[in-house]
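Engineer: Need coordinates for the below:
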Amino acid sequence: MIPLTVSELYDRAVLHGGDLVALSHGERRVTYGELGDQAARLVGAFSSLGIGHGDRVAFLMANCVEYVACEYAVANVGAVRVPLAVLLGNDDHVYMMTLARCSVVVYHRRFASRIAAMEPLLDMVEHFICVGGEDDELAPGHLGLEELLATNEPVHVSPSVDPEEIAGIYFTGGTTGRPKGVMLSHRAWFHTYWMETLDFAIAPREGFVFATPMTHAGGCLILPVLLRQGRCIVLDHFEPQLLLETIERERATATLLVPTMIYALLDLDSRDGYDYTSLRNILYGAAAIAPDRLKQALGVFGPILTQFFGQTEAPMALAALQREDHVIVDPRRELAVLTSAGRPTFATQIRLVDDDGVEVAPGQAGEVVARAPNMMSGYLDNPEATASAIRDGWLFTGDIARRDEEGYYTIVDRKKDMIVSGGFNIFPREVEDALFEHCAVKQAAVIGVPHEKWGEEVKAVVVLREGSTVSAQDLIDFVKAAKGSLMAPKSVDFVSEIPLTNLGKVDKKAIRASYWDGRSRNV
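Structural biologist: So this is what the prediction gives:
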């Protein structure tokens, strides 16, 4: 199979979509034909500005229909998209745009003040394009997207782009240091979209609600939905009531959520006042979900959930727990299956290896190494990190997992989060899963903290459910009964909230800092 470029995929979607609605935001509707016209007008604008093949275009955007037209146009001129996570700070954004050598920044008007603060530090940027801003609100020298659409004629081009050329640069979360720029080719994106369509069962005429950032994982689903002549239903922010109102009004059939969003839906008192029966698929991932909350979600929404496990270096899904996997026939297998990441996705191979690269025995913990056609080309300007991550064609993910006799992979932790106490390896996620089984625990994070004799000991940081009380010793004893004394926390701290990263994951780096700062070692 010869991979198509991102531009060719958009062209194909628009050709087949015609007068169907491609995008909606509130009362606004954009057909496939209108999307193609907007992208072609932006191609004309970009060409007149000298934006073309190989240029890097940064996006600091809220969810909006214009983002899709911009992404389409960037692909059509052969440029490279560089999406920025909006919850990161200005220092990180300046670092990313400088490393990627971005010559264009497309930003939403709500981020205008941030762009103004960063602009003096971005000498390499030649054009700033604002989405949604009035002409009299634009900063000097900045261009308005609406004006570009109104004043440029459509230009239809077929860029000469090799599938191995870089289509986008996506930055990692930077939980252990500076974010790394992951270079993803057109070939990688083609296979990502193909695998998502199959493994996530994207249906014809899907009505997909985009409630997570389109500049992150959510955006990976835009083309799979459009290629099935579906509709991208855009939310510019997440609120549980807004999501349910939108599902009811639009008769939406699918969405993507992170676990904290699912928790918010489950905890919404007015949830049963909405009709969400049109939903046939809820994709979830990006962080571990508490087993009891997953069972609660299945009780509320039915067996329509699909979990994905992946990373920026191989977008979206190396493994998936399909909807049918959530229907447990054997109760003895329930916890094992529901806490797993599922099985490898279509066209993905997975092995588990030890520190020497030797494959471990079934049931033993090992690092997940994967081989898939959607793997990254490498890290931007970082050959050492690339060589460490990709060895002999295999991607070393840094995730530790076990494989059971039915081929389900259970992620036990990130390799860097593993606790070594007295020479024994302890995986925090296994302790967290045990804590989540306690009725009083709402959130939990487990880390290793300094211990003079053992090197590290297990500490749990816990948020209790409203109105619940439990002692630290009770929780310690609860885990000890379930997992044994080695796994049991030696101390428990109760907090009002647990810090999250910009991607909605528990920020272990921030939690660890308060216990390790000032130490000469970090393990």
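Engineer: Going by C-alpha atoms from here, please, whenever you check contacts or count neighbours.
Structural biologist: OK.
Engineer: show me what contacts His326?
Structural biologist: Residues in contact with His326 (Cα atoms under 8 Å, 6 or more residues apart in numbering) are 298, 303, 305, 337-338.
Engineer: and if we set it to 7 Å?
Structural biologist: Listed by Cα atoms under 7 Å, 6 or more residues apart in numbering, the contact partners of His326 are 303, 338.
Engineer: do the same with Asn152
Structural biologist: With the criterion set at Cα under 7 Å, 6+ apart, Asn152 makes contact with 41, 44-45.
Engineer: cutoff 10 Å now
Structural biologist: Residues counted as contacts of Asn152 (Cα atoms under 10 Å, 6 or more residues apart in numbering) are 38, 40-46, 48.
Engineer: go on, Ser270?
Structural biologist: So Ser270 contacts 240-241, 244 (Cα under 10 Å, 6+ apart).
Engineer: Next, the structure of the following sequence, for comparison with the previous one:
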Amino acid sequence: MALTDYLDKGASLGRDAPCLVAGETTLTYGDVQDLSWSVARALARSGIRAGDKVGIISSNDPIAFASVFGIARRGAIWCPINPRNEADETRQLLDLFDCTCVIYKAAYAPLVQKIAPRLPALRVLVCIDEDSTEVPSLERWIQGTGGDLDDAVAPDDVAMIVGTGGTTGLPKGVVLTGRNIETMSALTLMGYPFPGRPVYLALAPLTHAAGVLCFPVMAKGGQIVVMAKPDLTEFLALVESRRVTHTFMPPTLIYMLLQHEALESTDLSSLQCFWYGAAPMSAAKLEEALTRIGPVMAQLFGQSEAPMMISMMPPADHFNADGTIATHRLSSAGRPAPLVTVAIMDGEGTLLPGGERGEIVVRSSLVMAGYYKNPGATAEAGKFGWHHTGDIGYVDGDGFLFVVDRAKDMIITGGFNVYSAEVEQALMQHPAVQDCAVIGLPDDKWGERVTAVVQLRPGETVVPEDVMAFVKARIGSVKAPKQVEVWPDLPRSKVGKVLKTEVRATLLG
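Structural biologist: So this is what the prediction gives:
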């Protein structure tokens, strides 16, 4: 399936049904289809060919997301760019991807004007919501684009190229095919509840997980309610007023939602599936969410290179057969997805038996085609015939996958391997802790000392020694932090992940 097939499938269930909704704006499936054809024709008239790369720089916006389907109809390749990136990171990504066209919101015009002269492949600029003599608005650009145009097909089935971000060095471009997105969509629809037509609330950036989740929703003819920015007060109001059935949120925002004063008074009864992912979630906070938000929490575990669905934990898997919360598996990432083979591998390429810890490796049509123009990194990620996730984990006797750490975040202290995620889970059980990050810092005695930085719930205070004792009582002295720092907030990526590289740099600085 091409990206347009999800839109066309939804439209076949009723062109007049709402597709993309934001505030007072409603685009029906027919509206989005018509706009996609106009954008495709305008791209063709502007000299954009099948296989060319088209970047979109926009906050969550229905017109911007509808334009994705015009790019796909032309056989061009969608390159989503997070608008919160720094200017140089955006320039690096657009240059790396060889983007020939950029479609952007007027709010990002200064950014585009700054970087465009340094993008040699760039030929076409279109501003979604503002017209000027230099750059046409989308409305003016698509005028007079009638006539026939057949659906074009991108070379090698490439649907999109996603930037990995530059937090660990220069960004890489993850090449995702139509087959990758089809596998992800099939897994989503077979693994999670989807009775009737879904109403999906997109709060997180459509450039990331929240965006690709739109495709399976569209295949069901569902409605996508788009939020321009992550406002939790508005989020709760929309869940109630729009009778939202599905939504996605990273753990950091869920922690904030659990603190929101309007949570208890909001009618959340329409929710069927509340996905969480993109970072590990505290088991203690997840148990609270299952009680206070409802029995609808649903985990997904993946990465840009194998989007969303390496393993899955639908709402039912959070509970035992007798209806009690399955606390013993709340820190797992669920079971490997039906169309995905997951194994645990040591550094020499040997697959390890159940229960042993090693790198999580994957085989599936979910896995990317490779990194764009980076054969060395592609070969490294595919060593021994498996895709290497860079995550350390194990599979328990019930077939549940546990992700214990990123390989690069493992701490070696006093000759012992300490997984930062395990220490973080213990810290998150402390009633005063809202969020935390655990890293290893150089230490003359231990080699590395386990160091914790905590962000507290509003109005709370702690004594560092008491926090150390709290963790020691739960996981022992070797894993307990030797140093605890209290910060008002933690540095985060554009999608809410805590940036441990920045935490480490600050503490070492």
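Engineer: Just give the TM-score of the two.
Structural biologist: After superposition, the two chains reach a TM-score (TM-score structural alignment, normalised by the length of the second structure) of 0.96; 509 aligned residues with a Cα RMSD of 1.8 Å.
Engineer: Remind me which helix or strand Leu35 of the first structure belongs to.
Structural biologist: Using DSSP states H and E, Leu35 of the first structure sits within helix 32-48.
Engineer: Give the aligned range of that helix in the second structure.
Structural biologist: With TM-score structural alignment applied, helix 32-48 of the first structure matches the range 29-45 in the second structure.
Engineer: Comparing the matching stretch with the first structure, how large is the average distance?
Structural biologist: By mean Cα distance after the TM-score superposition for the first structure, the fitted stretch 29-45 of the second structure averages 1.2 Å away from its aligned residues in the first structure.
Engineer: The residue nearest to Ala44 of the second structure when sequence neighbours are not counted - how many residues pack around it?
Structural biologist: Excluding the flanking residues, the one nearest Ala44 of the second structure by Cα to Cα, 6 or more residues apart in numbering is Arg74, at 7.0 Å. Neighbour count for Arg74 of the second structure, taken as other Cα atoms under 10 Å: 27.
Engineer: For the first structure, identify the residue most remote from the centre.
Structural biologist: Centroid-distance maximum for the first structure: Lys453 at 39.0 Å, with Cα atoms, centre = their mean.
Engineer: any idea how far Gly467 of the first structure is from the aligned residue in the first structure for Lys497 of the second structure?
Structural biologist: Mapped onto the first structure by TM-score structural alignment, Lys497 of the second structure lines up with Lys505. The gap separating Lys505 of the first structure from Gly467 of the first structure is 25 Å, by Cα to Cα, to the nearest Å.
Engineer: Tell me which of these two has more neighbours.
Structural biologist: The residue with more neighbours, out of Lys505 of the first structure and Gly467, is Lys505; 17 against 6, by other Cα under 10 Å.
Engineer: The more buried one: what's its closest spatial neighbour, skipping adjacent residues?
Structural biologist: Per Cα to Cα, 6+ apart, closest to Lys505 of the first structure is Ala287, 5.6 Å.
Engineer: what does stretch 164-178 of the second structure correspond to over in the first structure?
Structural biologist: Going by TM-score structural alignment, stretch 164-178 of the second structure sits over residues 172-186 in the first structure.
Engineer: Can you tell me which of the contacts of Asn152 of the first structure are classed as buried?
Structural biologist: 38, 40-46 (16 or more other Cα atoms under 10 Å).
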